[in-house]
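# no sequence on this one, just coordinates:
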């Protein structure tokens, strides 16, 4: 039995409780109760969330035990300092646990407790700069979904907490179980830790279902040519009408938007380091390795080899 201890500060982000469903479904997929979950707070009792929910908790003490501590964030981590006793307990219990996790701005509490010193970490993009300024001994990476640095894991904001939870399941029970859990939760896409917090699909934000359908078609078929005619057919519009509506809704031409989607997918493949650059180029729709390099220099200001080296160095 793997014990998960959720540490809930006053005003905790209510979305964090939803991640417990990941472990619930993992138990169902595994066919046995592998995970057990308890909620804790300093002093115990009823703790109110950021929005309309209260949770009954156990009292957090030096004798509390969990294999993985899940430290939940608050909406504004800079509003009030954490209680010294809470920091002392997090420091002590985190050192004893198998893993300690900072969900979203929960990373601030880990930082204040000294558990992130000398480590890589991430948090909600809106607070990453403040974390770096307050804790210069942490290597804050604001453009990551989640980061596992040894026994300490941190996630980006909000829904990224689910991606981290799935990462924990994969670590404990394997990739097949994690995929089955994601399928059971009807997750549209399971994001890897190295993926950017900023999604090209979200940035484009089309207003109509037709343009959304065209973008979904593009995302699923990046290896193909993805001409305007093909995308227009997916949207059930004429090429001329499609180009006009697409630009009006997204602020970009179809060609520019497709290149952004290709770059996003290619960067993730490059960082994962599982395929040669020739394969990355082919799978994401670039003509060849040279074309991929040109796109990386244009989009990121650095060649794909440098991105891969950086990801490899950061992992060790």
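Perfect, thanks for sending it. Computed from a predicted structure; not experimentally measured.

# all contacts plus neighbour counts: C-alpha atoms, from now on.
OK.

# the residue nearest to the spatial centre of the chain: what's it in contact with?
Closest to where the C-alpha atoms of the chain average out (C-alpha atoms, centre = their mean) is residue 145, at 2.5 Å. Contacts for residue 145 (C-alpha atoms under 8 Å, 6 or more residues apart in numbering) come out as 122, 155-156, 160, 163-164, 191-197.

# what about it, distance to residue 18?
Applying C-alpha to C-alpha, to the nearest Å, the value for residue 145 to residue 18 is 17 Å.

# now do residue 39
Where residue 18 is concerned, residue 39 sits at a distance of 13 Å (C-alpha to C-alpha).

# again, but for residue 297
Distance of residue 297 to residue 18, computed by C-alpha to C-alpha: 39 Å.

# same thing with residue 10?
Applying C-alpha to C-alpha to residue 10 and residue 18 gives a distance of 17 Å.

# more neighbours: which of the two?
Neighbour comparison, residue 10 and residue 18: the larger count goes to residue 10, with 15 against 12 (by other C-alpha atoms under 10 Å).

# how about the more buried one, secondary structure?
Following DSSP: H, G, I helix; E, B strand; the rest coil, we place residue 10 in the coil state.

# got it, and residue 114?
For residue 114, the secondary structure call by three-state DSSP comes out as coil.

# second structure for comparison follows:
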């Protein structure tokens, strides 16, 4: 039987800890036998997990038999993970799976160096900053890079664990497990569709006034020359400053802001999808659909179906 070990440590996120226990614990083979032997391991008998304390029945010696080791997320990115856990992760030959910010623990153990990985979208930039040897993809639900797999935040851990079940035992076992968990076997798109809209740039950036102006003019079909003229710069100088401060070209940055604004309109208004595209500066429905899918991972209509506008209250007579 495939041996799964789930690590527990002070500050672990309870939901992240429960996901692999539930998914792998529910998986059954065609003859009804359990597909996995799942055990929770910790350095100490009891760990603090948010509002609760958890007693782990096994210590780290149980990792010696592991085929898969799962690292749940940590609530505080600055909290110290026990050195014994980092040492065990660095040494184990087992397949490694992280849930959400568990990627920070894998990275601290050196297991993500030279690999592609993901984590919760709100922590992706910090993971890239702390561990420059890791290629961080903030837009996907999970990443499989050889024997190391990482997931985005919260429910994306379910997606990853079901993916592991399918890799190990086939689509039929994975589909039965998904039904048991009341989860779809696959979700369309990546975590980009769940990223909250953020202001274009914090105060203090030299481009901040320009970025604010751009967000107020998303409806206009602005070209690179238009943006440079407003900024009183050459297009070459503008592009250099944009890359330095935003990591993107002006046109790509503007396109992403248009899509983020479109997400807001799809969620908060009942405007037709084609009208939403024109309101954020796209000159054709086709261009809007293609750009939206590239950034968010799903087409605009699918996004609205997932995040429909709240119904309007009835008018008082």
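Looks like it arrived, so ask away. Note that the structure is a prediction, hence the values are computed from the model and not measured.

# quick one: what's aligned to the residue nearest to the centre of the first structure in the second structure?
In the second structure, the residue paired with residue 145 of the first structure is residue 141, using TM-score structural alignment.

# quick one: that match from residue 70 of the second structure, how far?
16 Å.

# check residue 268 of the second structure too.
Going from residue 268 of the second structure to residue 70 of the second structure by C-alpha to C-alpha gives 38 Å.

# can you check residue 240 of the second structure too?
For residue 240 of the second structure, the distance to residue 70 of the second structure equals 42 Å [C-alpha to C-alpha].

# more neighbours, those two?
Between residue 240 of the second structure and residue 70, counting by other C-alpha under 10 Å, residue 70 is the more crowded of the two (28 against 15).

# measure the residue nearest to residue 156 of the second structure when sequence neighbours are not counted to residue 185 of the second structure for me?
Once flanking residues are discounted, residue 156 of the second structure sits nearest to residue 141: 5.5 Å by C-alpha to C-alpha, 6 or more residues apart in numbering. Taking C-alpha to C-alpha as the measure, residue 141 of the second structure falls 13 Å from residue 185 of the second structure.

# what is in contact with those two at once?
Both residue 141 of the second structure and residue 185 are in contact with residue 159, where contact means C-alpha under 8 Å, 6+ apart.

# equivalent range in the second structure for the host helix or strand of residue 213 of the first structure?
Per DSSP states H and E: residue 213 of the first structure is located in helix 209-220. Alignment of helix 209-220 of the first structure against the second structure: no match, by TM-score structural alignment.

# tell me what the helix or strand that that helix is followed by is packed against?
Later in the chain than helix 209-220 of the first structure, the nearest helix or strand by DSSP H and E is helix 228-235. Under the contact criterion of 3 or more C-alpha pairs under 8 Å, 6 or more residues apart in numbering; DSSP states H and E, helix 228-235 of the first structure touches helix 209-220, helix 239-250.

# tilt between the last one and helix 209-220?
Angle between the axes of helix 239-250 of the first structure and helix 209-220 is 90 degrees (criterion: axes from the mean of the first three to the mean of the last three C-alpha atoms, to 10 degrees).

# helix or strand right after helix 239-250 of the first structure?
Next along from helix 239-250 of the first structure, by DSSP H and E: helix 254-272.

# buried stuff in that next one?
For helix 254-272 of the first structure, burial by neighbour count (16 or more other C-alpha atoms under 10 Å) applies to 254, 257-272.

# likewise stretch 123-139 of the first structure?
Going by neighbour count (16+ other C-alpha under 10 Å), the buried part of stretch 123-139 of the first structure is 123-125, 127-128, 131-132, 135, 138-139.

# how far does it sit from the chain's center?
16 Å (C-alpha atoms, centre = their mean, to the nearest Å).

# quick check: end-to-end length of that stretch?
One end of stretch 123-139 of the first structure to the other measures 11 Å (C-alpha to C-alpha).
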